[in-house]
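In: Fold the following and give me the result.
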Amino acid sequence: MVTKRTPEKISNNASPWYANWGDLEKVFDDFRSDLERSFTSFPSIHVPQIVQTTQNSCDVIDEGNHYKVIMNMPGVEKKDIKLNVTDNSIEVSAEHKEESKEKKKNYLRKERNHVSYYRTLPFSEKIVSGKTNAKLTNGILEIHIPKLKPSKKQNKRSISIR
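Out: Coordinates of the predicted model:
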């Protein structure tokens, strides 16, 4: 015959412990909440965010004899952009660091802005890297990339939808 044991209190002078899992789980929950409460008394520490490279949005347009790339580059200046062109791709990267300068001592927070972009665009046709030109206007980078063998624009035909 199997007898069912009831939880027994284990005698210990330091703290009460019980022999079943439910009571043991409660002890650990209490310990965790006490530990969390003790950490709230420490001052908060601001950990700087790791710089993230974002993939900016862009449009690639086939103009027949050249490609036109329009890329959003907000917060970046012309001197911060690097443009590398190969026979069949372009690589655009930009990095801009900005610091707010305050003369006050004992400031509680000082923020810096760091913007970084990186994009590689492959092309199906060979391009002329030496004749590529780019212009930055109001945060929009426009790149004109001549094709090695220009293609004629395809004729478009409107199709009705049933």
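In: CA only for contacts and neighbour counts going forward, please
Out: Will do.
In: which residues in this protein form strands?
Out: Using DSSP state E, the strands found in the chain span residues 9-10, 17-18, 53-54, 58-62, 66-72, 81-85, 89-99, 112-122, 133-137, 140-146.
In: Turn those strands into CSV, including mean neighbour count.
Out: Compiled in CSV, the strands of the chain are given as follows (neighbours: other C-alpha atoms under 10 Å):
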stretch, mean neighbour count
strand 9-10, 11
strand 17-18, 14
strand 53-54, 13
strand 58-62, 13
strand 66-72, 19
strand 81-85, 15
strand 89-99, 15
strand 112-122, 15
strand 133-137, 13
strand 140-146, 19
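In: here's the other one to compare against:
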Amino acid sequence: MKLTKWTPMRDLTSDFFNVRRDLDRFFDSFLRGDYGTDDPLFPAVWTPAADIIERDDTYLVKLELPGVKKNEVKITIENNILTVSGEKKQENELQDKEHYRFERTYGAFRRSFTLPSTVKGEKIEAVYEDGILTISLPKAEEAKPRAIEIKVK
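Out: This is a model prediction of the structure:
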């Protein structure tokens, strides 16, 4: 018999992440309408995951949008707020009686990010590839990090 070293923190963190996963599934199911409601007061919603990365000359915002068509994504900037919105439409062929579980999320989404005032709005670009939307937000010249040498007298 192989002995396994007991690490109490591993058991504690494992339990924590299991509870978190179960709660996430519960709330996702409730918002998605898995409980038999087609009520328009509870439309299907989902929030795409986002990564925000700062580089020397640009900010990158990456959003996971699997299954969303490129022409169904809208990107706007108003009052220094970047908004990405769209809709992931459900396939009509899901009326099949052989389906036992529906975990994929459908419906409208909207994410907004407050931009620093140092972003050049007219130079923003977006690329959508393999379900990942990458928005490049170039920094203005005055916002780029620079080294200033100071002479000591």
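In: rewinding a little: which one of the strands of structure 1 lies nearest to His46 of structure 1?
Out: Distances from His46 of structure 1 to each of the strands of structure 1 were compared using C-alpha to C-alpha; the minimum, 12.9 Å, belongs to strand 112-122.
In: quick one, that closest one and strand 89-99 angle?
Out: Strand 112-122 of structure 1 runs at 180 degrees relative to strand 89-99, counting by axes from the mean of the first three to the mean of the last three C-alpha atoms, to 10 degrees.
In: Which other helices and strands does strand 112-122 of structure 1 contact?
Out: With contacts taken as 3 or more C-alpha pairs under 8 Å, 6 or more residues apart in numbering; DSSP states H and E, strand 112-122 of structure 1 sits against strand 53-54, strand 89-99.
In: residue range for the first one in structure 2?
Out: Right, the one you point to is strand 53-54 of structure 1. Strand 53-54 of structure 1 corresponds to residues 45-46 in structure 2, going by TM-score structural alignment.
In: Spatially central, which residue of structure 2 would that be?
Out: To find the centre residue of structure 2, average its C-alpha atoms and take the closest one (C-alpha atoms, centre = their mean): that gives Ala49, at 1.9 Å.
In: State the distance from it to Arg21 of structure 2.
Out: Ala49 of structure 2 sits 16 Å away from Arg21 of structure 2, taking C-alpha to C-alpha, to the nearest Å as the criterion.
In: rewinding a little: want to throw the strands of structure 1 into a markdown table with distance to Leu24 of structure 1?
Out: Converted to a markdown table, the strands of structure 1 look like this (distance: least, C-alpha to C-alpha, whole Å):
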| stretch | distance to Leu24 of structure 1 |
| --- | --- |
| strand 9-10 | 12 |
| strand 17-18 | 7 |
| strand 53-54 | 47 |
| strand 58-62 | 58 |
| strand 66-72 | 57 |
| strand 81-85 | 60 |
| strand 89-99 | 52 |
| strand 112-122 | 48 |
| strand 133-137 | 65 |
| strand 140-146 | 62 |
